[in-house]
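A.B. asks: Task: produce atomic coordinates for the following.
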Amino acid sequence: MFRVRAIQVENGDSLLISYGQDEQPFHMLVDGGPSGSSKTLLCVLKSVLKSEGVDGQLWLEALVVTHYDLDHIQGVIELLNNTPPWLQIREVWFNGYHHHHTPSDLLGPREGDALSKLIRSRKLAWNAAYRKQENDKDGGAILQSSHAVSLRGGLDVRVLSPDQDGLTALARHWTNPVLPPPEPESAPGDLLGRGDTWPPKNFFFNGGATFVSDTSVPNRSSIALLLTFDKKRVLLAADAFCDVIKRGLAIHLPNQEPIDLLKVSHHGSKGNTDKSLVDVLRCKKYLISTSGKTHKHPDHALIERLVAPRNEPEIIFNYAQGWPGEWQNILTNWPSFKVRYPEGGNKFVDVSL
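C.D. replies: As a prediction, the model looks like this:
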């Protein structure tokens, strides 16, 4: 088994990765969506517990928080504030304040944002797989390198983003160790695709416009992971920058082996996935996590870039309603592609590899 469930957490991300034997697989949770997501998240986890739990408990090999944007982190804070006894967490992966700053910048081990305090108060293993020294209780920074981690059950994990420049930029931005900086104001509407209307205009091979990269400092610090199990590869791009991901891929896949599933960066924003990344990935399955309510994601230009290779890709959404649901309508003058949505009233879309 190697599967990804993209849970419905409105405009945010929450992904449950399961791998191993069908009867008793291993699990990893990546992000928890915005505030108010924990109820849905726990409902999904409890359903997994019934069929895949061990001795009445569900173990997460890693709980990954990709970056501190509210639509990724708040649901995790809610989950850790009210963790049910049947949910066990072996390790948390999250780049906290002290992972971005030099020791002289730190005010002491008790300083930290809400998530950092929860990790410490619950005595959870923190970035343990990235420790530089055995007695480093808060682990090392998670960043792009040639290092690979193997989790129990045989899932290989490689970090594609952030790079050191991304962590350095965040350190300049995150100046108060007690509180992460506020989310930046939204980019102009046309950059985020809010000017898109339905139906899309005629197909443009390059997405209809010159690529303009995301400039968000938090997104630049996103943890993007390349997961490999049973010769299948999944790229979880969080909200990361495509240039950083391409440099990470060059380290770990120098022969440009194809990716079997891409969780598209930044909910399908056209500022995080360019044509050259799509070409490098040679992927035919794309997963987009968003309700589309806040930013009208995915952008038309992003979908154009995914279908431009004309290899009839499958685009998988975790919401069938609203803006994502429009893509099931047949488009004239566009390359052929398939769409898939959640089935049977599920609060997630399930992708098996």
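A.B. asks: From here on, just use CA atoms for contacts and neighbour counts.
C.D. replies: OK.
A.B. asks: any chance you could map the helices in the chain?
C.D. replies: 38-52, 70-81, 97-100, 114-121, 164-173, 189-192, 217-220, 242-252, 275-281, 300-307, 322-325 (DSSP state H).
A.B. asks: can you put those helices in TSV and add distance to V30 and mean neighbour count?
C.D. replies: Written out in TSV, the entries for those read as follows (distance: least, C-alpha to C-alpha, whole Å; neighbours: other C-alpha atoms under 10 Å):
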stretch	distance to V30	mean neighbour count
helix 38-52	11	17
helix 70-81	9	21
helix 97-100	19	21
helix 114-121	15	16
helix 164-173	19	17
helix 189-192	24	14
helix 217-220	15	23
helix 242-252	17	20
helix 275-281	21	17
helix 300-307	23	24
helix 322-325	21	18
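A.B. asks: let's see this one next to it:
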Amino acid sequence: MLNLKCFKAGKGDSFLMTWESEIKNRLLIDFGFEGTYRYLGPLISDFGVNDFVIITHVDYDHIGGFFKWLSDKQHPINRQLTVFLNTPNLIVAPDSSEKVGIKHGVNLEILLEERGIVPKPLFVESENYNTLKIGDVELVILSPSIDILSMLIEKWTANKIYQEYLNQKLQTNDRVGVDVHKKLRSKEEILKSPPQPHKWEDDLLNSSSIAFLLKYKGNQLLFLGDSNPNIVCEHLKCNESEPCEIDLLKISHHGSKHNTTVQLLKSIRCSKYLISTDGSGPYYHPSRETLVLIATYGRKNEDESITIYSNYSLDKDKLLTKDEQKNIIFKEIEELEFDSKF
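C.D. replies: The predicted structure follows:
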């Protein structure tokens, strides 16, 4: 059995997967914000040689709790732990040093060195060499490409990324679930002119996100981080005529309208979707457009039931009409389990 825990990570992501092979393996995907660590700490205090961490990308809603973990001197970190993280040189610690013992401006590379952790890169190297085996689990890496990482390193610096984080923090409002000041588009408008993904060159921080297809004893789970859907579709090797059977799709970028496309949804067969967000500003994810596309293209027809899981309660009535909610189950969860199909 594979167990997936979905932590309350604010606007961010944090998931813990546990499964039984010959030995017990665990995989932590992202750390959310700093406050997420209060949920994570007790569960990862004994992480060791059989456990793995993936930090999908450099946004602070995915790595904030990572700093908290590195600074928690009461709990040693096993140096044999495997951590996958691209471009650690582009990350500096957030400015909350009085609480977590880190001074603003300290590069993540220094903190990792102090803990004896040497992160490994994880990206699409070639069409024939993009898989990672962890016991009975296989990860097929779908994003990012080396071109994206190279341009990220060329265009961005650690201080520039940190300033971007501070700017977003200033825009943050209290949790309201949807932006009440924005006029919602009709379903007809959305389907006639669906939102388009950003060019990856114009959205390097999110496009550099690690995305992968997780395979476990007949189950297939798609974890998309904040990745670009065009990049994912390019490497997924599925299409409308030959769709992949997916048991769970972790929607990219907390349900942003620019990260879920008609092409992606038509390339898979899936009845279970997962969105990680508390719905707060400035972006008020998930987008209505994303839910309309899932309801329309994420199933064969409206008579087929689908489930949209979330780690917080979604205000569905402000996102979809009653008619649009037909045969859609919205469910707030803390964990999911997947039995072996073999």
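A.B. asks: just to revisit the earlier point, can I get the helices of the first structure in TSV with distance to S18 of the first structure?
C.D. replies: TSV is the format used below for the helices of the first structure (distance: least, C-alpha to C-alpha, whole Å):
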stretch	distance to S18 of the first structure
helix 38-52	10
helix 70-81	18
helix 97-100	28
helix 114-121	23
helix 164-173	29
helix 189-192	32
helix 217-220	25
helix 242-252	22
helix 275-281	22
helix 300-307	26
helix 322-325	25
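A.B. asks: so how far is stretch 292-309 of the first structure off the chain centroid?
C.D. replies: 17 Å (C-alpha atoms, centre = their mean, to the nearest Å).
A.B. asks: again with stretch 302-316 of the first structure
C.D. replies: For stretch 302-316 of the first structure, the distance to the chain centre is 20 Å (C-alpha atoms, centre = their mean).
A.B. asks: for that stretch, how far is the first residue from the last?
C.D. replies: 14 Å (C-alpha to C-alpha, to the nearest Å).
A.B. asks: Repeat that for stretch 29-42 of the second structure.
C.D. replies: By C-alpha to C-alpha, the extent of stretch 29-42 of the second structure from end to end equals 16 Å.
A.B. asks: Quick one, which of the helices of the first structure gets closest to F348 of the first structure.
C.D. replies: Among these, helix 38-52 comes nearest to F348 of the first structure, with 8.0 Å by C-alpha to C-alpha.
A.B. asks: Okay, angle between that closest one and helix 70-81 too, please.
C.D. replies: 60 degrees (axes from the mean of the first three to the mean of the last three C-alpha atoms, to 10 degrees).
A.B. asks: which strands and helices sit next to helix 38-52 of the first structure?
C.D. replies: If you count contacts as 3 or more C-alpha pairs under 8 Å, 6 or more residues apart in numbering; DSSP states H and E, helix 38-52 of the first structure packs onto strand 2-7, strand 58-60, helix 70-81.
A.B. asks: Now render the ones you listed as TSV, adding distance to H173 of the first structure.
C.D. replies: Output for those, formatted as TSV (distance: least, C-alpha to C-alpha, whole Å):
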stretch	distance to H173 of the first structure
strand 2-7	30
strand 58-60	31
helix 70-81	16
